[in-house]
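Asker: Sequence plus predicted model, see below.
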Amino acid sequence: MKIAVIDAQGAGLGQTVIKRIRKEIPKEIYIIGLGTNTIATSNMVRAGANVGITGEKAICSFCDRQNINCIIGPIGVICNGGINSEIPASITQYIFQMDCIKYIIPLRNHNVFIPGTRNLEIKEIINEIIIDIKETLII
C-alpha cells in the first residue's frame, strides 16, 4: 500500500500523520512525504516516510504519474495559495485529478470553515483517517 502525505512549512501536521500511521497500521505501508520545501520534506522523512519529494514541479510530476492508495493533507493543499501561499494552483489541480482517496484535514487557519468540524480536535480527525484506511484500504 502506498500513502502520500503532503504538507508545507515545517510539516508539523504531516509529521504527526506519518507517526500515527507507522504506530497504528501494522501492515507494510510505503509512505511518500510530499513537501513544498526541504524543511517540510526532511521532517516528514524523519517522522517515518520512506521517501521525500520536494517542490512544486516534483510534487506535480509525482501526482501525475504515481499510483497511490490515498493522499493526506491539510485543507490548504486544495486551496490555491493555501498554507501561506506555499500551494500553487498546479499542485491543487494535480491533487484533485489523482485517482485515489483524498483525506483532507479541515484546519481553520486557512479561512475555510467546514460546518460540523468546529469541535473536532486534530487527534480525532487523524483517528478517523486511520480507521478509514484500515477499513477501506487494507485487505
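Answerer: Arrived safely, thanks for sending. Numbering: from 1, shown residues only.

Asker: alpha carbons only for contacts and neighbour counts from here, please
Answerer: Noted.

Asker: Work out for me the element Ile72 sits within.
Answerer: strand 70-74 (DSSP states H and E).

Asker: May I ask you to confirm that Ile25 is in contact with Asp132?
Answerer: No: applying Cα atoms under 8 Å, one finds Ile25 not in contact with Asp132, separated by 11.2 Å.

Asker: How many neighbouring residues does Asn84 have?
Answerer: For Asn84, the count of nearby residues is 11 (other Cα atoms under 10 Å).

Asker: Take this one as well and set it beside the first:
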Amino acid sequence: MVIAVVDGQGGGIGRAIVEKIKAAMPEVHVIGLGTNSVATGQMLRAGADDGATGENAIVHNMQHVDIVVGVIGILNANSMMGELTPTMASAIGGSHTYKVLLPINRCHIHVVSVEDIPLGRHIDNAVSAIQNFIAENQ
C-alpha cells in the first residue's frame, strides 16, 4: 500500500499524520506531498519514505497511490491560504484513491455533526480507518 499525506503551510498536521501512520504501520510506503517545501520537509523528518513538493507532484501522484490523507480542505480549491490550487483540489477529489479526511474546520469549511475532539484523536481515527481499509483490501 502506498499512502500519500497532503499538507501545506507549516506542515505540522502532515508531520503528525505521518508519525502516527509510520508508528502504527511501519511497512506501508508513505509519500509526503507538500504544497510547499517546508511542509514536505516536515513530513520527511517525521518518517515519510518519499516526499515531493508542488502542484505537479500532487497531481502526478494521485494516479499512483492507494490512499490519500489530509484535512478536508485538500478538496477545496484555493484552501490553505491559496497554497492548494484548483488543479490540486481537482486531482485529489477526482482520483479513485481511498480518501481519509480530517474534519478540521478551517479554509472556510465548517463540518457539522462531527465530534469536537483534539487533532490527535482525529489523526488516531484516520489511522484506524486506513488500517481497516488495508485489511479489507488485501
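Answerer: Happy to help now that I have it. Small disclaimer: the values here were computed from a predicted structure and weren't measured.

Asker: Let me see the TM-score of these two.
Answerer: Here the superposed chains carry a TM-score of 0.92, computed using TM-score structural alignment, normalised by the length of structure 2; 136 aligned residues with a Cα RMSD of 1.3 Å.

Asker: re earlier: compared with structure 2, how much does the strand holding Ile72 of structure 1 deviate?
Answerer: For strand 70-74 of structure 1, the mean deviation from structure 2 after alignment is 0.6 Å (mean Cα distance after the TM-score superposition for structure 1).

Asker: against structure 2, where does that strand fall?
Answerer: With TM-score structural alignment applied, strand 70-74 of structure 1 matches the range 67-71 in structure 2.

Asker: do the same with stretch 100-108 of structure 1
Answerer: Using TM-score structural alignment, stretch 100-108 of structure 1 pairs with 97-105 in structure 2.

Asker: quick one: contacts for Ala8 of structure 1?
Answerer: Ala8 of structure 1 makes contacts with 35-37, 40, 83, 86-87, as judged by Cα atoms under 8 Å, 6 or more residues apart in numbering.

Asker: re the thing from before, buried ones in the strand holding Ile72 of structure 1, by neighbour count?
Answerer: For strand 70-74 of structure 1, a neighbour-count test (16 or more other Cα atoms under 10 Å) marks 70-74 as buried.

Asker: Tell me where structure 1 has helices.
Answerer: Taking DSSP state H as the criterion, structure 1 carries its helices at 12-24, 38-47, 56-65, 82-85, 89-97, 122-132.

Asker: Quickly compare these and say which is most buried.
Answerer: helix 38-47 (a mean of 22; mean count of other Cα atoms under 10 Å).

Asker: OK, contacts around the closest residue to Ile74 of structure 2 other than its chain neighbours?
Answerer: In space, and not counting its chain neighbours, Ile74 of structure 2 is closest to Ala89: 5.9 Å by Cα to Cα, 6 or more residues apart in numbering. Shown in contact with Ala89 of structure 2 (Cα under 8 Å, 6+ apart): 74-77.

Asker: can we see that at 10 Å?
Answerer: 55, 58-59, 73-79, 95 (Cα atoms under 10 Å, 6 or more residues apart in numbering).

Asker: and stretch 86-102 of structure 2, how far out from the chain's middle?
Answerer: What separates the centre of stretch 86-102 of structure 2 from the centre of its chain is 10 Å, taken as Cα atoms, centre = their mean, to the nearest Å.

Asker: sorry, back to before: excluding its own residues, what touches the strand holding Ile72 of structure 1? List them.
Answerer: 1-8, 11, 13-14, 17-18, 31-34, 63, 82-83, 95, 98-108, 110, 126, 129, 133, 137.
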